[in-house]
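Chemist: Structure here, sequence nowhere to be found:
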């Protein structure tokens, strides 16, 4: 009998389509007739494996878990699982897995690239040359470039990305600290969140979105950042008050920001903010490289094979 796989992403890549139908495994792949909650609920009673929605539009909560009577696995093809009620699926004995550390190096390297872009004003310098100017002697006054070495770096989050960030920035000569409500990192000093935010030159938000972390870095927390601080957000929308961050950059009371995630994607940006050279926007691609995508779809494929062959699953979150 075929293994029935329900594929939820609205625009699955060719690599994902190949991964959900591994060679040698009899698989029947179904996609929704419409990308809606109603279409999802209609399809759930007739599947063995659910490959989650990476767009974040379709939730897999208690109602959905009750409908998926034959489900043996929910496999999220991303790191974030904020649209899945882990406890609801656990109560029904259904494991939920994500991709583990598949894209953690890609996100970590993106943060370094964003850091250097903002510290050394790459965008400003590029625009100056493209416009026929040569501000070699003016850059100190106009862009205030500075070295990364010796900077105080504060990382919010101690998961796969957070731990890699701490190790990388420490190796580059930075004074690194981190905050996490639970996890611990041997390579860096733990600080309270208020202390970390108020004393760091560079703050990187790399924590999972949960009910406890929504609004974690609110307007008051943003106001505590030093005047020369840079904030990088690679977490999920809703954790950081990005309006407050952008307001401070626009008012020149903060050095810069790099945002890869937003509360609403795509975001509606203020024209004044769009013109800011000290803000870097990115369409939620910090974790997207050829390497990371290969690792992601490989994890999806391996867990589908595991269900078919009775082997152990990897990266299960709700045991």
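Modeler: Received, thanks. Keep in mind that what you see is a predicted model, and the values were worked out from it rather than measured.
Chemist: From now on I want contacts and neighbour counts done on CA atoms only, so please keep to that.
Modeler: Fine.
Chemist: From residue 208, how far off is the closest residue to residue 101 other than its chain neighbours?
Modeler: Once flanking residues are discounted, residue 101 sits nearest to residue 160: 6.0 Å by CA to CA, 6 or more residues apart in numbering. Separation of residue 160 from residue 208 (CA to CA, to the nearest Å): 11 Å.
Chemist: Between those two, which has more neighbouring residues?
Modeler: More crowded of residue 160 and residue 208, by other CA atoms under 10 Å: residue 208, with 21 against 18.
Chemist: before we move on, the earlier item: wait, the residue nearest to residue 101 sits on residue 104?
Modeler: Yes - the criterion here is CA atoms under 8 Å, and residue 160 meets it with residue 104 at 6.1 Å.
Chemist: residue ranges of the strands in the stretch 151-300 of the chain, please?
Modeler: Using DSSP state E, counting those that start in this stretch, the strands assigned to the stretch 151-300 of the chain run over residues 152-156, 175-179, 189-190, 202-205, 230-233, 256-259, 279-281.
Chemist: quick one on the thing from earlier: gap between the residue nearest to residue 101 and residue 260?
Modeler: Using CA to CA, residue 160 is found at 17 Å from residue 260.
Chemist: How about residue 124?
Modeler: For residue 124, the distance to residue 260 - CA to CA - is 19 Å.
Chemist: Residue 250 too?
Modeler: 18 Å.
Chemist: coming back round to it: if you compare the strands of the stretch 151-300 of the chain, which one is most tucked away?
Modeler: strand 152-156 (a mean of 27; mean count of other CA atoms under 10 Å).
Chemist: So what's the residue count around residue 181?
Modeler: Neighbours of residue 181 (other CA under 10 Å): 12.
Chemist: Over to the one 10 residues further on?
Modeler: The burial metric for residue 191, expressed as a neighbour count using other CA under 10 Å, is 16.
Chemist: re earlier: residue 250 and residue 260: which has the busier surroundings?
Modeler: residue 260 (22 against 19).
Chemist: also this one, for the comparison:
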């Protein structure tokens, strides 16, 4: 059975896939195009080769294993038309992203970025406006694996953890969960709002001008999901007017973030270049999921992390 990888996980790892019974083709994802040698490929393991690789030409393709959690890069109509199974890397990046969320809340509350600036200027000046995370109300819009890992790590701070999901289903580590229909009420009561919800047509600009106005003026917005979940222009204007204490953003509507974006110069905004998922364990965890699914597939077992392409997650 032939399998196409667009990333080389190293000699030992790739050999373990071969020992399962696969014939492996490895191509660089950045410039991959369809070639006749891909004619028999049944499985594609990738992130986003779809800009240059026309998978419609891969007539035997039955399954795509993504190395990402999000699926918005996938040509959904092709997948649906051809009955291709789609699985993602859900859970593979949740630990470092959970840590990143906690870090940014603390950086904002302890004003670390301003104190670092003072250090660079050799300026000794005490800041008496620092805040505590203790007993703050932290709201997660989306209660999947990323939110769960962050909520788990916030337990030691004795914060009050609130979640928003489709039906208000209770989730471990959350004190209370609300249905998405009560989003505005949740925004009103939270000190920190963390966006961990999948990007779909329904969640495009979920956080818009009206919902930003629902948040506390002392509130903090953190986004690690997808940039287009937030109306970026509305957020910029909202923050310019002093209606939000701070934001920590790892994702943006356009990436890389354009150099003329006002976000770069805002003192109360922390920007990172879609970096929250990175850690020394990223390839290890990613490969564990790939290997387990490869094993299941060749043995005819049910794959895990299967995505409902219609729902978008």
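Modeler: Structure received. Quantities reported herein were computed from a predicted structural model and do not represent experimental measurements.
Chemist: What TM-score do the two superposed chains give?
Modeler: The TM-score (TM-score structural alignment, normalised by the length of the second structure) is 0.84; 302 aligned residues with a CA RMSD of 3.0 Å.
Chemist: Format the strands of the stretch 151-300 of the first structure as JSON lines; extra columns: distance to residue 7 of the first structure.
Modeler: Output for the strands of the stretch 151-300 of the first structure, formatted as JSON lines (distance: least, CA to CA, whole Å):
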{"stretch": "strand 152-156", "distance to residue 7 of the first structure": "33"}
{"stretch": "strand 175-179", "distance to residue 7 of the first structure": "36"}
{"stretch": "strand 189-190", "distance to residue 7 of the first structure": "40"}
{"stretch": "strand 202-205", "distance to residue 7 of the first structure": "30"}
{"stretch": "strand 230-233", "distance to residue 7 of the first structure": "29"}
{"stretch": "strand 256-259", "distance to residue 7 of the first structure": "29"}
{"stretch": "strand 279-281", "distance to residue 7 of the first structure": "30"}
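Chemist: now for those, which one comes closest to residue 140 of the first structure?
Modeler: Residue 140 of the first structure sits nearest to strand 256-259 of all those, at 15.9 Å, using CA to CA.
Chemist: how far apart are the closest one and its match in the second structure?
Modeler: Once the two models are superposed, strand 256-259 of the first structure sits on average 0.6 Å from its counterpart in the second structure (mean CA distance after the TM-score superposition for the first structure).
Chemist: Which residues are in contact with the counterpart of residue 244 of the second structure in the first structure?
Modeler: Per TM-score structural alignment, the equivalent position to residue 244 of the second structure in the first structure is residue 254. Residue 254 of the first structure makes contacts with 225-230, 248, as judged by CA atoms under 8 Å, 6 or more residues apart in numbering.
Chemist: Recalculate using a threshold of 10 Å.
Modeler: Residues in contact with residue 254 of the first structure (CA atoms under 10 Å, 6 or more residues apart in numbering) are 222-223, 225-231, 245-248, 278.
Chemist: Quick check: residue 104 of the first structure touching residue 235?
Modeler: No - Residue 104 of the first structure is not in contact with residue 235 according to CA atoms under 10 Å; the separation is 11.7 Å.
Chemist: Overlap in contacts, these two.
Modeler: Taking CA under 10 Å, 6+ apart as the contact rule, the neighbours common to residue 104 of the first structure and residue 235 are 161, 286.
Chemist: which non-adjacent residue is nearest residue 27 of the second structure?
Modeler: Distance criterion CA to CA, 6+ apart; nearest residue to residue 27 of the second structure, sequence neighbours excluded, is residue 6 at 4.9 Å.
Chemist: swap that for residue 66 of the first structure, please
Modeler: That would be residue 92: by CA to CA, 6+ apart, it lies 7.8 Å from residue 66 of the first structure.
Chemist: Aligned to residue 181 of the first structure, what sits in the second structure?
Modeler: Counting by TM-score structural alignment, residue 181 of the first structure corresponds to residue 166 in the second structure.
Chemist: so that match touches residue 203, yeah?
Modeler: No - at 11.6 Å, residue 166 of the second structure does not count as touching residue 203 under the criterion of CA under 10 Å.
Chemist: how about the residue positioned nearest the centre of the first structure, what does it touch?
Modeler: Among the residues of the first structure, the one closest to the centroid is residue 235, at 4.4 Å (CA atoms, centre = their mean). By CA under 10 Å, 6+ apart, the contact list for residue 235 of the first structure reads 80, 107, 156-157, 161, 204-209, 259-262, 284, 286.
Chemist: now swap in residue 103 of the second structure and tell me
Modeler: Contacts here follow CA under 10 Å, 6+ apart; on that basis residue 103 of the second structure touches 97, 109.
Chemist: Which residue in the first structure aligns with it?
Modeler: Match for residue 103 of the second structure (TM-score structural alignment): residue 113.
Chemist: Next, that match: secondary structure please.
Modeler: With DSSP: H, G, I helix; E, B strand; the rest coil as the basis, residue 113 of the first structure sits in helix.
Chemist: Distance of the one in the second structure that sits across from residue 230 of the first structure in the alignment relative to residue 194 of the second structure?
Modeler: Using TM-score structural alignment, the partner of residue 230 of the first structure in the second structure is residue 220. According to CA to CA, residue 220 of the second structure stands 8 Å off from residue 194 of the second structure.
Chemist: Which neighbours do the two have in common?
Modeler: By CA under 10 Å, 6+ apart, the residues touching both residue 220 of the second structure and residue 194 are 105, 138, 247-248.
Chemist: ranges for the helices of the stretch 151-300 of the second structure?
Modeler: All helices of the stretch 151-300 of the second structure, identified by DSSP state H, counting those that start in this stretch, fall at 183-189, 209-214, 232-240, 282-298.
Chemist: Check which helices and strands the second one is in contact with.
Modeler: Helix 209-214 of the second structure makes packing contacts with helix 183-189, helix 232-240 when contacts are defined by 3 or more CA pairs under 10 Å, 6 or more residues apart in numbering; DSSP states H and E.
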